[in-house]
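In: return a 3D structure for these sequence lines:
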Amino acid sequence: MSAPAGPSGGVRHLAAFAATFAALAVADAQAAGPGIWAIGVMAHDRGFASDDHENGVDLNLEVQFAPLAFPGSPRPHLGATLNFTGDTSVAYAGLGFRVWHAARWFADANIGAVVHDGPLHKDPARCEQFSDCGFGTRFLPRLGAEIGYRVSPRASIGLFYDHMSHKWVVEGENEGLDHIGVRYLHAF
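Out: Have a look, this model is predicted:
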């Protein structure tokens, strides 16, 4: 009899999910025009809205597609932020918007949704006393921002932040999760 899949099993499933979608995204982006891939290192559950109940340094992988021909030219993206210490890993999708740019600098805002492998519910007393709650639902809204510097026409370095939470959207437990870190972005 095999052992039940724990957090490491969830990480493996999310990594496989992210790798499959990244491969499809790369093929689609190459057919459609200029895309961007990103790889980064993130502080786990650290950020402006974080409660610091989880730990680790996470790997972030993302593929951004060519901008859509809609007002604001949103850029669809797929990604994953993987935690290797047994805490929450996520896979996400959404739209990114260039909100500011200069000769070498840029700022992007992101909106989307995330699926995670973290706990849905925790001890109600600890949740009430210490705000150490579960996420409440498997799918959550996700917001993000990035400030970047283009080191070459195809390569950039960015300071990245994202937050997933359902506060004001769904009632119940709402742990939320922040990531903050640096990423390397490369156009292909």
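
In: going forward, measure contacts between C-alpha atoms and count neighbours the same way
Out: Fine.

In: now stretch 171-178: how far from the chain's centre is it?
Out: Relative to its chain's centre, stretch 171-178 lies at 16 Å (Cα atoms, centre = their mean, to the nearest Å).

In: apologies, that question was intended for stretch 162-181.
Out: 12 Å.

In: for stretch 27-45, same thing?
Out: Using Cα atoms, centre = their mean, the offset of stretch 27-45 from its chain centre is 11 Å.

In: swap in stretch 66-74?
Out: 20 Å.

In: list the buried residues for the longest helix along the chain?
Out: For the chain, the longest helix by residue count, based on DSSP state H, is helix 7-32. Judged by neighbour count (16 or more other Cα atoms under 10 Å), helix 7-32 contains these buried residues: 7-8, 10-12, 14-15, 18-19, 21-22, 25-26, 29.

In: show me what it is packed up against.
Out: Contacts defined by 3 or more Cα pairs under 8 Å, 6 or more residues apart in numbering; DSSP states H and E place helix 7-32 against strand 57-64, strand 75-82, strand 90-101.

In: ok and the first one relative to strand 90-101, angle-wise?
Out: Going by axes from the mean of the first three to the mean of the last three Cα atoms, to 10 degrees, strand 57-64 is angled at 60 degrees with respect to strand 90-101.

In: tell me the first helix or strand C-terminal of the longest helix of the chain.
Out: Note on helix 7-32: by DSSP states H and E, the next helix or strand toward the C-terminus is strand 36-44.

In: packing partners of that following strand?
Out: strand 57-64, strand 177-187.

In: give me the distance from the longest one to the chain's centre.
Out: Offset of strand 177-187 from its chain centre (Cα atoms, centre = their mean): 9 Å.

In: residues making contact with that strand?
Out: Contact with strand 177-187 is made by 34-50, 60, 154-165, as judged by Cα atoms under 8 Å, 6 or more residues apart in numbering.

In: may I see the buried residues of it?
Out: For strand 177-187, by 16+ other Cα under 10 Å, it's 177, 178, 179, 180, 181, 182, 183, 184, 185, 186.

In: quick one: closest of the helices and strands packed on strand 36-44 to residue 87.
Out: strand 57-64 (9.9 Å; Cα to Cα).

In: this one next, for a side-by-side:
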Amino acid sequence: MRISPAIGMSLLVLFVGSTGVLGSDFKRQTSSSQAPIQPSFLSEFRFGLSAQDPWGPEGRDGSANLTGEILFAKPFTASDLFTSYFIPRPHVGGSVNVDGRTSFAYAGLSWTIDVTPDIFVEGSFGGAVHNGKDTSHPLSDRRDIGCSPLFRESGSVGVRLSANWSVMATIEHLSDGGTCSDENRGLTNVGARVGYSF
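Out: Predicted structure coming up:
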């Protein structure tokens, strides 16, 4: 059977085109399979320093903390940006006092809102356990912060330096919210943190 030149040319073009498409699909699959796999459950890691209770007895001599926090990915996503702001990220963290005063570990939820593409604000709420002493002596260098666990709230203002790195100023407060029978003056720390987003 003879094939006309026009049909032969059409078949050739079709063959070359299909191999090009297959080749591009293969490249796409190969490059995606070689891409590094990122842990989908982790969202961000933060570390920094804070001043311990600068307005109270634990901070009268300039006591400081080393802080660390892990934020996990949102449990689900929203189709629009506004709704996504109401979906929190779970977090766990800790604060170790370098002068042997009150240290604590905490967990809770964080809500992050973009003010501009580079600036964001954040609020968090959760609970904390601590090793603070329950003392109300006026000359004590420890804060009477009541029972354990406590409520913990924090607020931050941050700046994104790149796609992965950010810095933020943070204030946090621990209190029993009046749920304990003993005296509770709470504990307030202020500091700065560096964040790395996955």
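
In: now the helices and strands packed on strand 36-44 of the first structure in JSON lines, with distance to residue 109 of the first structure?
Out: Output for these, formatted as JSON lines (distance: least, Cα to Cα, whole Å):
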{"stretch": "strand 57-64", "distance to residue 109 of the first structure": "13"}
{"stretch": "strand 177-187", "distance to residue 109 of the first structure": "14"}
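
In: among the ones you listed, which is nearest residue 88 of the first structure?
Out: It is, among those and with distance given as Cα to Cα, strand 177-187, at 8.7 Å.

In: any idea of the angle the closest one forms with strand 57-64?
Out: 50 degrees.

In: aligned to residue 156 of the second structure, what sits in the first structure?
Out: In the first structure, the residue matched to residue 156 of the second structure (TM-score structural alignment) is residue 146.

In: and for residue 43 of the second structure?
Out: Aligned partner of residue 43 of the second structure by TM-score structural alignment: residue 35.

In: and for residue 126 of the second structure?
Out: Alignment note: residue 126 of the second structure maps to residue 112 in the first structure; criterion TM-score structural alignment.

In: would its match count as being in a helix?
Out: No. Residue 112 of the first structure is assigned strand when assessed by DSSP: H, G, I helix; E, B strand; the rest coil, not a helix.

In: highest mean neighbour count out of the helices and strands packed on helix 7-32 of the first structure?
Out: strand 75-82 (a mean of 24; mean count of other Cα atoms under 10 Å).

In: other SSEs contacting it?
Out: Under the contact rule (3+ Cα pairs under 8 Å, 6+ apart), strand 75-82 of the first structure is packed against helix 7-32, strand 57-64, strand 90-101.

In: let's see 10 Å
Out: Contact here means 3 or more Cα pairs under 10 Å, 6 or more residues apart in numbering; DSSP states H and E; on that basis strand 75-82 of the first structure packs against helix 7-32, strand 36-44, strand 57-64, strand 90-101, strand 105-116.

In: what span of the second structure is that strand aligned with?
Out: Taking TM-score structural alignment, strand 75-82 of the first structure hits residues 89-96 over in the second structure.

In: nearest to residue 101 of the first structure among the buried residues of strand 177-187 of the first structure?
Out: Using Cα to Cα, the buried residues of strand 177-187 of the first structure come closest to residue 101 of the first structure at residue 185, 15.5 Å.

In: any idea how far the aligned partner of the closest one in the second structure is from residue 151 of the second structure?
Out: With TM-score structural alignment as the criterion, residue 185 of the first structure lines up with residue 195 in the second structure. Using Cα to Cα, to the nearest Å, residue 195 of the second structure is found at 23 Å from residue 151 of the second structure.

In: next one: residue 192 of the second structure
Out: 21 Å.

In: also residue 132 of the second structure?
Out: 14 Å.

In: residue 145 of the second structure is in contact with residue 179, isn't it?
Out: No. Using Cα atoms under 10 Å as the test, residue 145 of the second structure is too far from residue 179 to be in contact (11.7 Å).

In: more neighbours: those two, which one.
Out: residue 145 (25 against 12; other Cα atoms under 10 Å).

In: tell me the counterpart of that one in the first structure.
Out: Using TM-score structural alignment, the partner of residue 145 of the second structure in the first structure is residue 135.

In: what sits against the nearest residue in space to residue 47 of the second structure that is not next to it in sequence?
Out: Once flanking residues are discounted, residue 47 of the second structure sits nearest to residue 68: 4.3 Å by Cα to Cα, 6 or more residues apart in numbering. If you count contacts by Cα atoms under 10 Å, 6 or more residues apart in numbering, residue 68 of the second structure has them with 45-49, 92-96, 105, 193-195.

In: the alignment partner in the first structure of residue 68 of the second structure and residue 123 of the first structure, how far apart?
Out: If you follow residue 68 of the second structure across to the first structure using TM-score structural alignment, you land on residue 61. According to Cα to Cα, residue 61 of the first structure and residue 123 of the first structure sit 32 Å apart.

In: same deal with residue 107 of the first structure?
Out: With Cα to Cα as the criterion, residue 107 of the first structure and residue 123 of the first structure are 39 Å apart.

In: okay, the two: which has more neighbours?
Out: Just comparing residue 107 of the first structure and residue 123: by other Cα under 10 Å the higher neighbour count belongs to residue 107, 18 against 10.

In: many thanks, have a good one.
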